[in-house]
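In: Whatever this is, show me its structure:
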Amino acid sequence: MGDGTPARGAGRRKALLVPLLPLLLLIGCATGTEPSGAGAAGGGGATGKPAAERWQPEPGVDWQWQLSGRLDTDVDVPVYDIDGFDQDAETVARLHREGRKVICYLSTGAWEDFRPDAEEFPASVRGRSNGWEGEWWLDIRRTDVLEPLMEARIEMCARKGFDAVEPDNMDGYLNDTGFPLTAADQLRYNRLIARIAHGHGMAVGLKNDLPQIPELVGDFDFAVNEQCAQYGECAELTPFIEAGKAVFHAEYELPVSDFCAESRRLELSSLLKKYELGVWRRTC
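Out: Below is the predicted model:
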């Protein structure tokens, strides 16, 4: 992805949301449908590290998020979030030698026609466009198809030495996907992704999906959020902070003067980025 191209995962809030009342009904119906603690961060996978041994980013830690352009490894921060397909094991090792932790960006809820494994996704699981070129929502109910594909992607991150996974498009049930996805479907799928990441010894972040934070904070090791300040939602991420887990937060359209005071109060790890998620950043 070259500079100037919309970043994969950036600005997901521009996708169409379902009306509020049906959403609330879906969430209400989902309450109690998932086994308590399923896939919770407290347990390690069969081949993964116990929770106490996984990386656990703490509130307020600084970070860099770069998904486009030539990677600049000279930003003086302890955490990098970079594309899992585009970056190789040597890049991860170099960042580790410099004392950085490294997060693997993947799309787990949308099909991308430009990825090397694109042909392995049957047409039956591809829905409507998510608003970004070359991307379509996935039918997350079809775990029989998607679980082995996501296992392979997350294993790739582990093989390259990443410390954590940022799974994107984890809120399809809030969008016009072409499938009748429910809040219960999303909880089940998000927990599946968390279990896979933990099974490979990596931490995992909850991307957006604010309504389900109370149900999912125990399953995930940190959160990644876009534009909570612009939409007046940053306080909804407090459960992660109260659990001692970082919230990596990015704004695109607000000046830092509009959100940094609140970010510091809430202990968010906040950045101002451009939509292409290149090198450029402004921090609080």
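In: alpha carbons only for contacts and neighbour counts from here, please
Out: Noted.
In: chain center to the strand of greatest length in the chain, what's the gap?
Out: The longest strand of the chain (DSSP state E) is strand 101-107. Between the centre of strand 101-107 and the centre of its chain there are 8 Å (CA atoms, centre = their mean, to the nearest Å).
In: I'd like the structure of this one too, to check against the first:
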Amino acid sequence: MYSSIVQTLAVVASLAAYSVDATALRRSTKRLSQGTSWTLEAWGYDDKSKGYMIDIDLQTKSKDYVKSLANGGQYVVCYFSAGTAEDWRPDYLAMMEYASQNSRYPGEHWMDITRWSSFKHLIKARMEEAVEKGCHGIETDNTDAYEYGSTAVKGETKESLKPYQIAYLRWMADTAHDLGLEIALKNTVDLIPDLIDHMDYAINESCAKFSANSYCSNYEAFVKQDKAVFGVEYNTNGDCKDAQAEGIMRKYKNSNGNQWVNC
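Out: Okay, here's the model as predicted:
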């Protein structure tokens, strides 16, 4: 009987070691470095480019679709909202138990990030879905609730929400890494100093639009670590000299267009 117990423990230890090794291998085989090309499919506009990284919606795309992309040599980033409950998602009712107030978009409600540790199991479930489908990385959107203060969580301010936002994002990064996923920092440029060592790449919307505040220059921290920075602008004439200088792989959409165009 003793011998049987020893053999069982040895098998368990072997499986555990294999799991750790497999996770490390998964994260080390493909990386998103500066200058990585990309295709943006997740946000509702056409993108006819064929980039190395492709950003898709986690919950509306099948495992077979993800596999086809990976087999074609692409690095697959799977998008989901980590900061809002969306009424078209399958786990909407579960998310709404922890929601606070209406978001700025129809059908969305801000999550109460002061309670992030209570709904983290729902976010982890989404990450596990990403792993099961074969995604290489994730894009966790709407992680800027702190910027909206009481508009996002009643009775709170930007400063009171900031520590919750940082803790939540660090937990997401650690959990993603434990699962063998890479993770993007989405927007939240003023949190870069707190999160640069936790995040693997960055995705930004409209930093050039707010260039008076030097938003784009905040990504220098990612550039110095050779981490990819992806960006989009919704209204531009396609002048991308600033993006190239700042290490941002940018796409833009003309104001009346329905297609992403590479800079």
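In: sorry, back to before: elements contacting the longest strand of structure 1?
Out: Applying 3 or more CA pairs under 8 Å, 6 or more residues apart in numbering; DSSP states H and E, one finds that strand 101-107 of structure 1 contacts strand 79-83, helix 89-97, strand 164-168.
In: need those in TSV with mean neighbour count and distance to residue 48 of structure 1, can you?
Out: Converted to TSV, those look like this (neighbours: other CA atoms under 10 Å; distance: least, CA to CA, whole Å):
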stretch	mean neighbour count	distance to residue 48 of structure 1
strand 79-83	22	21
helix 89-97	16	19
strand 164-168	26	12
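In: which residues of the stretch 151-284 of structure 1 fall in strands?
Out: 164-168, 203-207, 222-226, 247-251, 269-272, 282-283 (DSSP state E, counting those that start in this stretch).
In: re the thing from before, whereabouts in structure 2 does the helix or strand that the longest strand of structure 1 is followed by align?
Out: For strand 101-107 of structure 1, the following helix or strand on the C-terminal side (DSSP states H and E) is strand 110-112. Mapped onto structure 2 using TM-score structural alignment, strand 110-112 of structure 1 covers residues 84-86.
In: The matching stretch vs structure 1, average offset?
Out: Superposed on structure 1, stretch 84-86 of structure 2 shows a mean distance to its aligned partners of 0.9 Å (mean CA distance after the TM-score superposition for structure 1).
In: quick one: contacts of that stretch?
Out: If you take CA atoms under 8 Å, 6 or more residues apart in numbering as the criterion, stretch 84-86 of structure 2 is touched by 92, 95, 96, 99, 103, 107, 108, 109, 110, 111, 142.
In: go again using 6 Å as the cut-off
Out: Applying CA atoms under 6 Å, 6 or more residues apart in numbering, the external contacts of stretch 84-86 of structure 2 come out as 92, 95, 107, 108, 109, 110, 111.
In: Closest one to residue 180 of structure 2 out of those residues, please.
Out: Set against residue 180 of structure 2, the nearest of the contacts of stretch 84-86 of structure 2 by CA to CA is residue 95 (24.4 Å).
In: which position in structure 1 aligns with the closest one?
Out: So, by TM-score structural alignment, residue 95 of structure 2 is matched to residue 121.
In: Please list all residues in contact with that match.
Out: Counted by CA under 6 Å, 6+ apart, residue 121 of structure 1 has zero contacts.
In: ok, now how distant is it from residue 98 of structure 1?
Out: Remark: distance between residue 121 of structure 1 and residue 98 of structure 1 (CA to CA, to the nearest Å) = 37 Å.
In: and what of residue 240 of structure 1?
Out: 27 Å.
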